[in-house]
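In: Predicted model follows, preceded by the sequence.
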Amino acid sequence: MANKKILILFFHPRFEDSRVNAQLVEGVKQLQNITFRDMYELYPDFNINVEKEQAQLLAHDIIIWQHPFYWYNCPPLMKQWLDLVLEYGWAYGTNGNKLSGKWIMNVISSGGGFNVYQKEGRNRFTHRDFLNSFDQTAHLCQMDYLPPFIIPGANKLSVAEIEDFMIRYTQIVHFLMNEQIDINKLKELENFNQLNADQWEHQFYKMP
C-alpha cells in the first residue's frame, strides 16, 4: 500500500544549467504523494520562513534532500536551512523530538565518478563517507537516515544515461512510499545505486 507522503527539498543555485537535475525533477514531480519545493526559487534572498519549513516537515513522512555535491558537501542555502529549521528544542535537544521516526536521505549529483570516490581514489573517501554529517544530523533529530542515491560523473552523462537515472530515481521514490519496507535491512546498503528495482521487493519488503 503506497501511501507515505514524501517531501523533496531541492537545493540547486544554478538549476537552469543542470541537464541532470532538470530531468530528475521532471520525473519525480509527476508522482503522486510528492511535494516538491525548489528552495532557491522560494528563497533567493536566503530569508527562510522557518515556521513554514517546519510545518512542511511535520506534514510528510519521508524527506529527500536533493542537491549537487559541492565541495564534498551541500550548497549554501541548504546549510542555511539546516542551521535555521532544525532548531534546538524542536528537532533535537531538550524536548526536541518533532521529527522522530521520519525517514530522510540525500539524492546528489556528483561531478566525480565512483572511481575517484574511493579510498584509493583522488578524493580518498566514498560519497557515503562524505555524507556522514547528514547521517549524524538525522540521528540527532531521531530520524532514520536512508542510503543515498548518487548520480556520478553528472557532467559527462549522455542523454540516455540521464534518462536511466531519472527512471531509477522515480522507482526509488515510488518504492519508499510502500508501508512494507524493512527499514533495518534497507539501511545496510551503501547506496541505492547498488540494486536494480526488481531486487527491492524480494530483499527489503517485510514478509507477511
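Out: Noted; the coordinates are in hand. Numbers count the residues shown, from 1 in each chain.

In: make it CA atoms for all contacts and neighbour counts henceforth
Out: Noted.

In: Which residue lies nearest the spatial centre of the protein?
Out: For the chain, the residue sitting closest to the mean C-alpha position, by C-alpha atoms, centre = their mean, is residue 106 at 2.6 Å.

In: Helix, strand or coil: sort out that residue for me.
Out: strand (DSSP: H, G, I helix; E, B strand; the rest coil).

In: Can you tell me how far it is from residue 120?
Out: Computed with C-alpha to C-alpha, to the nearest Å, the distance linking residue 106 and residue 120 is 24 Å.

In: From the rest of the structure, what touches the lengthiest helix in the chain?
Out: As assigned by DSSP state H, the longest helix anywhere in the chain is helix 159-176. When contacts are defined by C-alpha atoms under 8 Å, 6 or more residues apart in numbering, helix 159-176 is touched by residues 2, 4, 6, 20, 23-24, 27-28, 31, 149, 151, 192, 197, 200.

In: Ok, stretch 80-93 next?
Out: With contacts defined as C-alpha under 8 Å, 6+ apart, stretch 80-93 is touched by 46, 48, 50-51, 53-54, 94-99, 140-142.

In: let's bring in a second model and compare:
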Amino acid sequence: MKTLVIVTHPSIEASVINKRWIEELAKYPEKYTIHELHKAYPDGNIDVAKEQQLVEAHGNLVFQFPIYWFNCPPLLKKWLDEVLAYGWAFGSKGGDNLKNRKVALAVSAGATEENYREEGKYRYTLAQVLAPFEISFLYCSADYRSYFAFYGIEAEPGENEPGAAVETSASKLETNALAYVNFIDSL
C-alpha cells in the first residue's frame, strides 16, 4: 500500500525544506500520496470522515510539518484532535484503525541541532520536543517509527531580521531530500 504523507505548512510556497521534500516525493506517485492540509482545508474545517477514509486507504502514515513554537502548526493539532477520535483511532469499542500502522514524523526545525540538546540553548532534544506525538501514536497502538529532521533553516534571533532564512546550499537540500525518501522507504 502507498504511504500517506500529511503535509501541514501554512505557507508552503515560501518554504525551502518542506517544499523541496514535497517535490522529491512527487516523483514517486506510485509510492506516496501527498495530502496538504492547508490546501485541502483553507477554511480550517476538516472533513473527519474523509480524512479517516484516506488514512484507512493507505499503509504507512507520515506527518510532515515545520516546528512551530516547539510544536506542530495549529491545523495539524486540530486534525489530530478531530480525526484520531475515540472509536476510530483508540477506545474499548473498536478504535483500532492505527493499530500496528507505521507512523513517523518529518519536521523542519528552524534552530540548529546544537540548540536542540540538553546542554543547548533550548535545553531539550528534538526527540523530547516531539514526545507528545510519540505518546499519542503509542496510545493509538500505532507502530511509531521516530522522525526525520532538517535543522537550522532560520537565522538565530538577533542575527538577521526576525524569521530570516539562512542560505541553504542546493547540494545540502538535494542530499536531505534523498535521505527523506530513504527514511520513508525504510519504515
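Out: Perfect, I can see it now. What you see is a predicted model, and the numbers here were worked out from it, not measured in a lab.

In: how much space is there between the residue lying closest to residue 130 of the second structure once chain neighbours are set aside and residue 65 of the second structure?
Out: Computed as C-alpha to C-alpha, 6 or more residues apart in numbering, the closest residue to residue 130 of the second structure that is not its neighbour in sequence is residue 71, at 7.4 Å. Spatial separation of residue 71 of the second structure from residue 65 of the second structure under the definition C-alpha to C-alpha is 9 Å.

In: So if I had to pick from these two, which one is more boxed in?
Out: Each of residue 71 of the second structure and residue 65 has its neighbours counted (other C-alpha atoms under 10 Å); residue 65 has more, 24 against 15.

In: which SSE is the more buried one in?
Out: Taking DSSP states H and E as the criterion, the element that holds residue 65 of the second structure is strand 61-66.

In: Pull up the aligned stretch in the first structure for that strand.
Out: The counterpart of strand 61-66 of the second structure in the first structure, counting by TM-score structural alignment, spans residues 63-68.

In: Map residue 53 of the first structure onto the second structure.
Out: Residue 53 of the first structure maps onto residue 51 in the second structure when the alignment is built from TM-score structural alignment.

In: Burial check on its match, number of neighbours?
Out: Residue 51 of the second structure is surrounded by 16 other residues when neighbours are defined as other C-alpha under 10 Å.

In: And for the one 3 residues further on?
Out: Residue 54 of the second structure has 13 neighbouring residues, counting by other C-alpha under 10 Å.

In: repeat for residue 96 of the second structure
Out: By other C-alpha under 10 Å, the burial measure for residue 96 of the second structure, its neighbour count, is 18.

In: Would you check how far apart the counterpart of it in the first structure and residue 87 of the first structure are?
Out: Under the alignment defined by TM-score structural alignment, residue 96 of the second structure corresponds to residue 97 in the first structure. In this structure, residue 97 of the first structure and residue 87 of the first structure are 10 Å apart, going by C-alpha to C-alpha.

In: Now do the same contact list for residue 74 of the first structure.
Out: Here residue 74 of the first structure is in contact with 67, 68 (criterion: C-alpha under 8 Å, 6+ apart).
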